[in-house]
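below are the sequence and a predicted model for it; my questions follow.
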Amino acid sequence: MEFTELADYALAPGMLTEWLPEATAQWADDPRPASYIHEAHLRRTADGTHDDGRESWLGAAFRLSGPLDHDAFRVAVREWIDRHEPLRSHAELGADGLIRRRTVPPGGIDLDEVRHEFEFDEDTVQERVLDLFDELTSPHRWPAYLFVTLEHTDPEDGCTVFFAADHSLIDGFSVVLVAHELTALYCEAAAGPPALLVPTGSYIDFGAEERSAAVGVDHRHSAVDVWRGALMRSKGRLSEFPLDLGPKPVRRVAQRAVSEWVFDAAQAAAFNALCHRSGQNFFAGILAGVAEANLALTGNTLLRTVTPVHTRHDQRWATSLGWFVGLAPIEFDIAGAPDFAAATARAAEAISATKPAAKIPFARVEEILGVPIRPRFVVSFMDVRFVPMAQEWPEIQARALRSRHYSHDVYLWVNRTPHGVNVSVRFPGTDTATENVVRFLAHVREALTAALGSGTTTGQ
């Protein structure tokens, strides 16, 4: 599944309906705390002046076949909201600096259905959906999520479902589950087969357990050591993208994005075999390719970046909706590496060495070190080949969506799907950044392709 912005999703003209959650039951005080990352997000966005603007949502788009059954869709969304407790809960940052939570019980949420009885063209669909998502997904309001359906009028029937939620409710892996769960519940509600979704735990319980586990962490913990060392070596700020991005614009300028497929399924399998022959994993091979691109363009053999790491370590959280993400700094040197296998081995050693960092919430590490952890160059990897319905993603035009960003950083996502490997990158909206990030991505692709073609490469 590709991670793109709404502007890059193929739209059709049609009739829009907005589905806005509303509480029909009494809110109850809930003593469970926000997770560390949720609290940090609330505090960072409290005054609306953080670098990345007000928008911080993730979302999904996918198609349902045939005319939309509005009643069945309503039932499906209500069942889905009952399934995932964070959608029925709200953690609010008060004027006194304290965070308080309130929660609605299952069955306590309905949907306000707003139908537009006229046809939208493609441009107006994009404008309307984007405005709704930007406006109605703030972490400081409830609900911080919504659905929009587009019933096609041309060239074929069918319906596209759009969903967005603030990042505090959802992460990248949660996003790729949305199409399957909603489709299964919709088919069941329309008198189809049972959804048969596996039971799932609540991210709110995860946050409470995370807090309890982190109480005893202090400056002696290995995770703190990893971050302390990374920050010292990068002089107190995490390392930037290796090439020039140009000066940060004085006014807010939306970031640009590129998405491309670097391997098909067969090539991905061959690359995986290449990595495993040298005793390493797929992600280590990807990082080796990034390091070789860095060497080719800068002459620097040292690669420093940050990678997200999932925290779904218990089966209860396997299909939960939430922000199950830790961070780990990655640093390795490929100087003298004779071939791709050696470079991959060094990347694997770096991954292993920094694993402890992701086990402790980085917001807790910030508290201990008294230093903000602000990634500026991130390389993310997800293997989503075995997510339910993954084989059908191209057929139903399933995409993961992200909001516009305005920060002066570079994020690179590598996703292995049943159909190959997609690389998506967002970067500052300057001409200098565009030229250099596109050039860097081309060298990463060349390094990976060369490794695949020959089995070994030094990149030197």
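Arrived safely, thanks for sending.

only C-alpha atoms for contact and neighbour calcs from this point on.
Fine.

biggest helix in the chain by residues?
For the chain, the helix reaching the highest residue count under DSSP state H is reported as helix 431-454.

check which helix or strand covers the closest residue to D157 other than its chain neighbours.
Sequence neighbours aside, G66 is the residue nearest to D157 in space, at 6.1 Å (criterion: CA to CA, 6 or more residues apart in numbering). When secondary structure is defined by DSSP states H and E, G66 falls outside every helix and strand.

am I right that G66 is in contact with G158?
Yes. Between G66 and G158 there is a contact under CA atoms under 8 Å: 4.4 Å.

quick one: the longest helix of the chain to chain centroid distance?
Between the mean C-alpha point of helix 431-454 and the mean C-alpha point of its chain there is a distance of 22 Å (CA atoms, centre = their mean, to the nearest Å).

buried sites along it?
Residues of helix 431-454 classed as buried under the neighbour-count rule (16 or more other CA atoms under 10 Å) are 433-434, 436-437, 440-441, 443-452.

which one of these sits closest to A284?
Set against A284, the nearest of the buried residues of helix 431-454 by CA to CA is L448 (11.6 Å).

distance of that closest one relative to G289?
Per CA to CA, to the nearest Å, L448 is found 5 Å from G289.

tell me which residue lies nearest the centroid of the protein.
For the chain, the residue sitting closest to the mean C-alpha position, by CA atoms, centre = their mean, is G172 at 3.0 Å.

second one coming, line it up with the first:
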Amino acid sequence: MSDREYPLTPGQQRMWFLQRVDPSDVSENLVTLRRLTGPLDPEAFRRAVAAVVARHEPLRTSFGESDGVPVQRVADRVEVPVLLHDLRAEPDPEAAALRLAEASGGRPYALEDGPLLRIELYRTGEWAHVLLLAAHHLVSDGWSIRLLLDELLAAHRAVADGGEPRLPALPEGFGDHVMWQRARAEGPAADRAAAYWAAELAAPPGRGLPPGSAPAAPAPDGRAHWVRAEMDAAAAAEVEDFARRRSCTPFMAWLALYQLLVGRHTGQSDLVVGAPTAGRERRADEQLVGCFTAVLPLRADLGGGAGFAALLERTRATVTGALSHPQVPYERLLGALGTARGEGQRQLFRHWFNLHTESAAGQPAEAGPLRVDDLPGLPAPTPFDTSLDAWPAAGGGLHLLLAYDPAVLDAAAAQALLDRLPVLARNALARPELPLGELSLLAPDERGRCCAARTACRTTRRRCSTCCCGRPP
């Protein structure tokens, strides 16, 4: 039975429609893994899950239609099972846990049935577990996962200590946010925002050349394709310090570097990169689980002989302008401007960037004797040519994960592309006034190999992809 029914946000409508078109699509599956070390009571954890699910409407929500219009239906009660797997007999218990978690987190959801949340515990030692928190993006986002983890651990601690979960009352539910968002999408402020975005995204750039040499397009396999790299703490600190000295955020600096990297490899001086924003503009939203994330299409101007310092200034203006005009949902822009793109694109951009600041909050305050450590995320297949995610690492560095479309890049080219980001960051900061097209993407020991590769490129008149310098022959 359902005790509440309300419309979808524009972002939810887009995801719901795409899932209806392809029910096997798992690109909106969110998967989070944590290593839990210390005393964990499975029964207390199940009671904690029940308390949190009862607290947040989206965790009891399914999606259907009413008179041909999609709606979300909130059930009075929903049981989210907590599956416990004992893997202590496995040769490598944690590796076995990661394999099982990848399989579980990668299964499609039945939107009309629910729940759209999966929680599993994998016991890997006497005092060690791996926790899987998986959800469809329709009912969650990165902020929500962090909030959910904090509340689960606080409730578990209370129950394990012989008490009852005591979580503060919520000021309102997700349905109230939906109605507020729909109301503010109309009126003079929304019209001004629509005019801003129409100008910002006018005469949109094309897709551009693929980064490097595109392989023969493989048959879609539904799997995520990705590579990893690390940014050391000293290099990451230099980027953030450079940004602060210019009144910019770390997000602006990393976005500018990624846009420059993509531009150098695609041969474009004008491109759009998509990025998420929390979308929680009211204080009440900060306490709610749900799909709040909004999409910002951020345009980069890499031309005019500017250096990285000038690019960062442009990026600050672009990001500030985008955040100042939130009244028009991205999905409305997509409907108004997307047809200009042609090519059957379902986005206004082909590249995505996300700096996961929500993972930098440290140990949950109410975890008690449990130690909680991050485990590498399990990415979903990306709908973009490239999708870069960056997470703060212990000690101050960054974990970098580049998901890619195998029809555009093969694994070796994707790894080479990602490996150039730390090199580009170092060179851009060392010579911030040097024209962007002259910044080297090569480490000193690679330049000799690059010269040989460029000689071959001049002979064949192909883009220099062997060395990944991104320069035309």
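Perfect, I can see it now. Computed from a predicted model, the values in this text were never measured in an experiment.

what's the match for T320 of the second structure in the first structure?
Under the alignment defined by TM-score structural alignment, T320 of the second structure is paired with S352 of the first structure.

wait, doesn't Q255 of the first structure sit right on P428?
Yes. If you go by CA under 8 Å, Q255 of the first structure and P428 touch, sitting 4.5 Å apart.

which neighbours do these two share?
Y406, S407 (CA atoms under 8 Å, 6 or more residues apart in numbering).

neighbour-wise, which of those two wins?
The neighbour comparison of Q255 of the first structure against P428 (other CA atoms under 10 Å) goes to P428, with 25 against 20.

quick one, what contacts the more buried one?
P428 of the first structure neighbours (CA under 8 Å, 6+ apart): L245, V253, A254, Q255, R256, Y406, S407, H408, D409, V410, T434.

and the last one, what's its match in the second structure?
Same thing as T434 of the first structure. With TM-score structural alignment as the criterion, the equivalent of T434 of the first structure in the second structure is A411.

from what I see, that match and P215 are in contact.
No. Using CA under 8 Å, A411 of the second structure and P215 do not qualify as a contacting pair, with a distance of 9.9 Å.

between the two, which contacts overlap?
Between them, A411 of the second structure and P215 have no joint contacts when contacts are counted by CA under 8 Å, 6+ apart.

which stretches of the first structure form helices?
Taking DSSP H as the test, the helices found in the first structure are 36-44, 70-83, 122-136, 172-189, 203-214, 222-233, 265-277, 282-298, 340-358, 362-369, 431-454.

just give me how far the fourth one sits from the chain centre.
How far helix 172-189 of the first structure lies from its chain's middle: 17 Å, per CA atoms, centre = their mean.

could you do stretch 93-107 of the second structure as well?
Distance of stretch 93-107 of the second structure from the chain centroid (CA atoms, centre = their mean) equals 20 Å.

aligned counterpart of Q363 of the second structure in the first structure, please.
Using TM-score structural alignment as the criterion, the counterpart of Q363 of the second structure in the first structure is M389.

neighbours around its match, how many?
Should you count by other CA under 10 Å, M389 of the first structure turns out to have 17 residues around it.

ok, now how distant is it from R141 of the first structure?
Separation of M389 of the first structure from R141 of the first structure (CA to CA): 32 Å.

P329 of the first structure now?
Counting by CA to CA, the gap from P329 of the first structure to R141 of the first structure is 32 Å.

what does V77 of the first structure give?
Using CA to CA, we find V77 of the first structure at a distance of 20 Å from R141 of the first structure.

please identify which of the two sits among more neighbours.
Applying other CA under 10 Å to V77 of the first structure and R141 shows that V77 carries more neighbours, namely 23 against 13.

any idea how far that one is from E181 of the first structure?
Distance, V77 of the first structure to E181 of the first structure, by CA to CA: 10 Å.

now do V161 of the first structure
When CA to CA is applied, the distance between V161 of the first structure and E181 of the first structure equals 13 Å.

what does A72 of the first structure give?
As it turns out, when the distance is counted by CA to CA, A72 of the first structure lies 14 Å from E181 of the first structure.

with V175 of the first structure instead?
Applying CA to CA to V175 of the first structure and E181 of the first structure gives a distance of 11 Å.

equivalent analysis for S454 of the first structure, please.
Taking CA to CA as the criterion, S454 of the first structure is separated from E181 of the first structure by 42 Å.

can you pull the contacts of the residue nearest to K355 of the first structure when sequence neighbours are not counted?
For K355 of the first structure, the nearest residue in space outside its immediate sequence neighbours is A328; the separation is 6.8 Å by CA to CA, 6+ apart. Contacts here follow CA under 8 Å, 6+ apart; on that basis A328 of the first structure touches W227, V306, T307, P308, V309, T354, K355, A357, A358.

one more time with 7 Å
V306, T307, P308, V309, T354, K355, A357, A358 (CA atoms under 7 Å, 6 or more residues apart in numbering).
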